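*Asks:* A predicted structure for the sequence below; I have some questions about it.
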Amino acid sequence: MAGKFSQAFRESLTFPQNLVWLLWVAFPLYGFMASNFLLPPDDGYTRQVVMASLTVDISAVEPLVFMVFNLLGVIPMAYALLVLFDGDEQPLPAWPFVILSFVVGAFGILFYVALRRWGRDVEGAKSRLQQQLDTRTGPAILLIVSLLLVIVGAGGSVQSYVDLWQTKPLVHIMTIDLVLLLLVLPFLTMDDMRRRHVDARAWRVLVVAVPLFGVLLYLLSRPKLIDRGASSSGSPV
């Protein structure tokens, strides 16, 4: 394990993965500076947004803030449906970083993305979790939730959101978090296309042009991953 980790780390220091490392370091540093020096201190707005999300009280906050905050719960699930299919070819298991991403967003998952070995076929048999995730149910639920959140956000004010972005640390940091997550998501999706032998230029254009919905539509229609462990042993899954 240590040897695989050290080799993967050396490989990750080359372009373009070194850019992901840069983002992983720069994001929390900027977040600290913005929260403590560049923006006014939190005045309870974070708690207000959290409570509005827990109680689904859309009227309690700016609709666009409600949308972005809750999309940051949807997008890590999309990441999970991609990286949890990684196997023994990776230096570290993906699940701890997926869980961490629900708490700290991009900072949690970017470490795994930077260290991840790209362009590799999945090694080992499909686990029970992978078999359960390789369905259309999860992507369908995420797509419906995302559509509902966008409908909610459409009732908001862009100018109001910009004002909050300039004055509220939560809105400022979570907006950057959303951008980073959506920036990396299409590349993981295209790597998933490669290992599932999905060769469609239209899909690549869609996931880059419309990162969230393009990815969710792909996840909804992608073929199941071949269980290489079962095929090599000749035993059923």
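*Replies:* Arrived safely, thanks for sending. Numbering: from 1, shown residues only.
*Asks:* drop to CA atoms for contacts and neighbour counts, all remaining ones
*Replies:* Fine.
*Asks:* Val215 in helix, strand or coil?
*Replies:* helix (DSSP: H, G, I helix; E, B strand; the rest coil).
*Asks:* and it, how far is that from Leu142?
*Replies:* 11 Å (Cα to Cα, to the nearest Å).
*Asks:* neighbour count for the two, which is higher?
*Replies:* Val215 (28 against 23; other Cα atoms under 10 Å).
*Asks:* just give the closest residue to that one, not the sequence neighbours.
*Replies:* Nearest residue to Val215, sequence neighbours excluded (Cα to Cα, 6 or more residues apart in numbering): Val207, at 5.2 Å.
*Asks:* isn't the one you found up against Leu219?
*Replies:* No. Applying Cα atoms under 8 Å as the test, Val207 and Leu219 come out as separate, 10.5 Å apart.
*Asks:* which of these two has more neighbours?
*Replies:* Leu219 (25 against 22).
*Asks:* so what's the residue count around Phe66?
*Replies:* By other Cα under 10 Å, 25 other residues sit near Phe66.
*Asks:* another one to put next to it:
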Amino acid sequence: MARKWILAAIWLSFVGYTLWLAPLDRSYTWSLARKLLTLQWNDLNAYIPAIFSLMGIWPMIYACMMFADGRSQNFRVWPYFIGANFTGVLCLLPYLIVRQPNAQFYGSKDKWLAMLDRRSTGIVLLLSTIGIFAYALIAGDWSDYVAQFQTRHFVHLISIDFLLMCLTFPITTLWQNDMARRGFHHPKLAWEIATIPLFGPLYYLCIRPPLRENSASQPTQATQRPISSANR
């Protein structure tokens, strides 16, 4: 429960901060957003499209765990995943707050879940992330990025959004439940995975064993096996 309160506090704080900065009221926001979405990056500091691209990597990392987790929830995962691709933690955190911990997987994997469950998906995400970082380091101007972070609200907010994506991962029980669901019990490695920003979760997606399918239907909430206190 304490984790949920922390996540709720982060969400409320970021919502309030976003409303206070009101980036959509700034004329440069729409121009910058259009260039990012249409891949017109030639005249942009490479750090900005890099962060924008990483904000597409993070929802996929969470999706690789959320959709299996969603089998035990009373609501659909899709709206939160789609929203997270556009608003980051503003749409992701509500899912992490209201979900109930569960370390079981029921039924079979559809094509989408099978794709998310593959180690090759984790490898593609890891290699893409390395490429994005290399692009930013080689082509980017750090001092100019810092100046834009301080003066342009849109750049400021997507940067903080990225940091909050990293921060919330070890706080939620989503990754712990995913490890339990797969019988992947390595406590020391688990915390290294959780606390190394971005690359820890990506490494986990590359090494985790696949989910085991079964034909059993999901039990009712009253008959589900309780989660151990370590996963709450």
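*Replies:* Arrived safely, thanks for sending. Here the structure is a predicted model, which means the values were calculated and not measured.
*Asks:* report the TM-score for the pair.
*Replies:* After superposition, the two chains reach a TM-score (TM-score structural alignment, normalised by the length of structure 2) of 0.82; 214 aligned residues with a Cα RMSD of 2.4 Å.
*Asks:* ranges for the helices of structure 2?
*Replies:* With helices called from DSSP state H, structure 2 shows them at 2-21, 27-37, 47-69, 78-87, 89-98, 111-117, 119-139, 142-151, 153-171, 174-181, 187-195, 199-207.
*Asks:* the third one corresponds to what range in structure 1?
*Replies:* Spelled out, it's helix 47-69 of structure 2. Under TM-score structural alignment, the match for helix 47-69 of structure 2 in structure 1 covers residues 64-86.
*Asks:* same thing with the fourth one?
*Replies:* With TM-score structural alignment applied, helix 78-87 of structure 2 matches the range 95-104 in structure 1.
*Asks:* could you do the last one as well?
*Replies:* The alignment of helix 199-207 of structure 2 onto structure 1 (TM-score structural alignment) covers residues 213-221.
*Asks:* what's the mean distance for the matching stretch versus structure 2?
*Replies:* Overlaying structure 2 shows stretch 213-221 of structure 1 at a mean distance of 1.1 Å from the equivalent residues (mean Cα distance after the TM-score superposition for structure 1).
*Asks:* chain center to that stretch, what's the gap?
*Replies:* Computed by Cα atoms, centre = their mean, to the nearest Å, the chain-centroid distance of stretch 213-221 of structure 1 equals 13 Å.
*Asks:* so what touches it?
*Replies:* Applying Cα atoms under 8 Å, 6 or more residues apart in numbering, the contact partners of stretch 213-221 of structure 1 are 78, 81, 135-137, 139-140, 142-143, 146, 185-186, 189, 203, 206-208.
*Asks:* what are the buried residues along that stretch?
*Replies:* Neighbour-count burial for stretch 213-221 of structure 1 flags Phe213, Gly214, Val215, Leu216, Leu217, Tyr218, Leu219, Leu220 (criterion: 16 or more other Cα atoms under 10 Å).
*Asks:* now those residues as TSV including distance to Gly3 of structure 1?
*Replies:* Formatted as TSV, the buried residues of stretch 213-221 of structure 1 follow (distance: Cα to Cα, whole Å):
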residue	distance to Gly3 of structure 1
Phe213	38
Gly214	37
Val215	33
Leu216	35
Leu217	38
Tyr218	35
Leu219	33
Leu220	36
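*Asks:* between those, which sits nearest Arg228 of structure 1?
*Replies:* Using Cα to Cα, Leu219 comes nearest to Arg228 of structure 1 of the buried residues of stretch 213-221 of structure 1, at 20.2 Å.
*Asks:* next one: that closest one from Phe213 of structure 1, what distance?
*Replies:* Applying Cα to Cα to Leu219 of structure 1 and Phe213 of structure 1 gives a distance of 10 Å.
*Asks:* sorry, back to before: contacting residues for the residue nearest to Val215 of structure 1?
*Replies:* Here Val207 of structure 1 is in contact with Pro186, Thr189, Phe213, Gly214, Val215, Tyr218 (Cα under 8 Å, 6+ apart).
*Asks:* redo that, cut-off 7 Å
*Replies:* Pro186, Gly214, Val215 (Cα atoms under 7 Å, 6 or more residues apart in numbering).
*Asks:* ditto for Tyr112 of structure 1
*Replies:* By Cα under 7 Å, 6+ apart, Tyr112 of structure 1 lies in contact with Ala94, Phe97.
*Asks:* ok, now Ser143 of structure 2?
*Replies:* With Cα under 7 Å, 6+ apart, Ser143 of structure 2 has no contacts at all.
*Asks:* and it, what's its match in structure 1?
*Replies:* Per TM-score structural alignment, Ser143 of structure 2 is aligned with Gln159.
*Asks:* measure that match to Leu82 of structure 1 for me?
*Replies:* Separation of Gln159 of structure 1 from Leu82 of structure 1 (Cα to Cα): 35 Å.
*Asks:* got a ChimeraX select line for the buried ones in the contacts of stretch 213-221 of structure 1?
*Replies:* Of the contacts of stretch 213-221 of structure 1, the buried ones go into a single ChimeraX selection, burial set by 16+ other Cα under 10 Å:
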select :78,81,135,136,139,140,142,143,146,185,186,189,203,206,207,208
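*Asks:* Ala46 of structure 2: neighbour count?
*Replies:* 22.
*Asks:* can you tell me how far it is from Ala68 of structure 2?
*Replies:* Using Cα to Cα, one obtains 35 Å as the distance from Ala46 of structure 2 to Ala68 of structure 2.
*Asks:* same question, Thr168 of structure 2
*Replies:* Counting by Cα to Cα - Thr168 of structure 2 and Ala68 of structure 2 are separated by 19 Å.
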